[in-house]
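Q: I'll drop the sequence and a predicted model, then ask my questions.
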Amino acid sequence: MSAIFHIRMAVPGDLDAIMALLQVNQPVFGRLLRDHVAGELDPSPGMKRKYWFVAEQAGQVVGTIYCYHGLRDISYPNYLCVDASAKGSGIGAHLLEAVESQARDMGQKSVQFQCPEGNSANALYARLGYTNTGRELASRNYLINWERTFRRT
């Protein structure tokens, strides 16, 4: 696959590709999440705090990320997924960068998210300069807490 990719806001036509990525990378969600994702791809004005981004490469959606921009000046990215054929190409970092850029534009003060302990994505977050703020037990597994605070200008 070509190394050139483009990050953009997701549109309703991306639903099947997003669901395919979610089901491979986070199979626990399955079909239960489909209606939820479809609703958040709705471009209506009421959805202005919830966004999906996709990475396109050679006309194919090869990555996705969701972000909820909270009311307390904190944005919460989630569901970062990159197709196996595109891993290591920088797509995950660029998807996070798109979320951060939007969060800054909305006046948010930070992004915060969690990742299961032992997940290889934790190395990416550390390399990108996110702060590990600890871990917490969720069910039977630990989650690593990550944060980046933006400087006010």
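A: Ah, there it is.
Q: only C-alpha atoms for contact and neighbour calcs from this point on.
A: Will do.
Q: my guess is residue 116 meets residue 140, correct?
A: No - using Cα atoms under 8 Å, residue 116 makes no contact with residue 140, being 10.8 Å away.
Q: just want to know which of the two has more residues nearby.
A: residue 116 (17 against 6; other Cα atoms under 10 Å).
Q: list the residues that contact the more buried one.
A: 141-144 (Cα atoms under 8 Å, 6 or more residues apart in numbering).
Q: narrow these to those in strands?
A: With DSSP state E as the criterion, strands contain 141-144 from among the contacts of residue 116.
Q: and the comparison structure, right after this:
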Amino acid sequence: MAPRFVTDPDLTEELVAELVECWTEVSNAGGAVGFVPPVTAAEVRELALPTFARCGADGPDHLVAGFDETGRLACWLVLADAGSHLRAHWRWVLRVMVHPKHQGAGYGAHLMRAAEEAARGLGIEALHLTVRGGTGTEGFYARFGYTEVGRIPGAIRLVPGDDRDEIYMVLRL
């Protein structure tokens, strides 16, 4: 069953707790979403709160959240403003994640389609994202029409001695 998607849901305390829990679980399962495991919910919350403060109908960024059949958060991402009026026609796709209990069920594909639909509804012409090299996720995004436009070798340092490429990908809408 496909998740039910909402763009810019009301960020209640309960939803923020679910978002932080999902982000923590995804990070600790090895997801490339800004942390290296192990990470605590408190550490995630420190980055999450400013991220969510920018989201909403009146904010520069937009949260796209998918809910499972029980109404619980299953997956989410942020369509982030590019930070310049010269780039108002595109958004960064950030923090793409599917809760580990829903991985492998197609939720990621549904999430990417929902992001594209939300972006079109906002009048956005292109979506950009970065991928951590060595994860193989660039193939996932390519399935949805994203193309690699560049990479910076060794830009991401997980730990000393483990540097990864940062891969830039674009989808024209």
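A: Received it, and whenever you're ready, just let me know what you need. This one's a predicted model, so the numbers in the text were calculated from it and none came from an experiment.
Q: of the contacts of residue 116 of structure 1, just the buried ones, PyMOL syntax please.
A: What follows is the PyMOL syntax for the buried subset of the contacts of residue 116 of structure 1, where burial is set by 16 or more other Cα atoms under 10 Å:
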select buried, resi 142+143+144
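Q: can you redo the contacts of residue 116 of structure 1 as JSON lines with distance to residue 51 of structure 1?
A: Converted to JSON lines, these look like this (distance: Cα to Cα, whole Å):
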{"residue": "141", "distance to residue 51 of structure 1": "28"}
{"residue": "142", "distance to residue 51 of structure 1": "27"}
{"residue": "143", "distance to residue 51 of structure 1": "23"}
{"residue": "144", "distance to residue 51 of structure 1": "23"}
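Q: nearest to residue 87 of structure 1 among the contacts of residue 116 of structure 1?
A: Among the contacts of residue 116 of structure 1, residue 144 lies closest to residue 87 of structure 1 (Cα to Cα), at 21.2 Å.
Q: distance check, that closest one against residue 16 of structure 1.
A: Distance, residue 144 of structure 1 to residue 16 of structure 1, using Cα to Cα, to the nearest Å: 29 Å.
Q: try residue 133 of structure 1
A: Distance of residue 133 of structure 1 to residue 16 of structure 1, given as Cα to Cα: 34 Å.
Q: try residue 5 of structure 1
A: Distance check for residue 5 of structure 1 against residue 16 of structure 1: by Cα to Cα, it reads 19 Å.
Q: show me which of these two is the more surrounded one.
A: Shown here are residue 5 of structure 1 and residue 16; by other Cα under 10 Å, residue 5 has more neighbours (21 against 13).
Q: where in structure 2 does stretch 95-114 of structure 1 fall?
A: Aligned using TM-score structural alignment, stretch 95-114 of structure 1 spans residues 111-130 in structure 2.
Q: quick one: terminal-to-terminal distance for that stretch?
A: Stretch 111-130 of structure 2 has an end-to-end distance of 16 Å (Cα to Cα).
Q: pull out the buried residues from that stretch.
A: Using 16+ other Cα under 10 Å as the test for burial, stretch 111-130 of structure 2 gives 111-112, 114-116, 118-119, 124, 126-130.
Q: please apply the same query to stretch 24-36 of structure 1.
A: So for stretch 24-36 of structure 1, counting by 16+ other Cα under 10 Å, buried means residue 25.
Q: thought residue 17 of structure 1 was touching residue 61?
A: Yes - between residue 17 of structure 1 and residue 61 a contact is recorded at 6.2 Å, counting by Cα under 8 Å.
Q: of these two, who's got more company?
A: When residue 17 of structure 1 and residue 61 are compared for neighbours, residue 61 comes out ahead with 22 against 16, by other Cα under 10 Å.
Q: residue 54 of structure 1 -> structure 2?
A: Per TM-score structural alignment, residue 54 of structure 1 is aligned with residue 65.
Q: who's in contact with its match?
A: Per Cα under 8 Å, 6+ apart, neighbours of residue 65 of structure 2: 5-9, 73-77, 111.
Q: and of the residues you listed, the nearest to residue 35 of structure 2?
A: Closest approach between the contacts of residue 65 of structure 2 and residue 35 of structure 2, by Cα to Cα: residue 77, at 15.5 Å.
Q: need the contact partners of the helix or strand that residue 96 of structure 2 is a member of.
A: Residue 96 of structure 2 belongs to strand 90-98 when assigned by DSSP states H and E. Residues outside strand 90-98 of structure 2 that contact it (Cα under 8 Å, 6+ apart): 22-23, 26, 31, 33-34, 74-82, 107-108, 119, 124-129.
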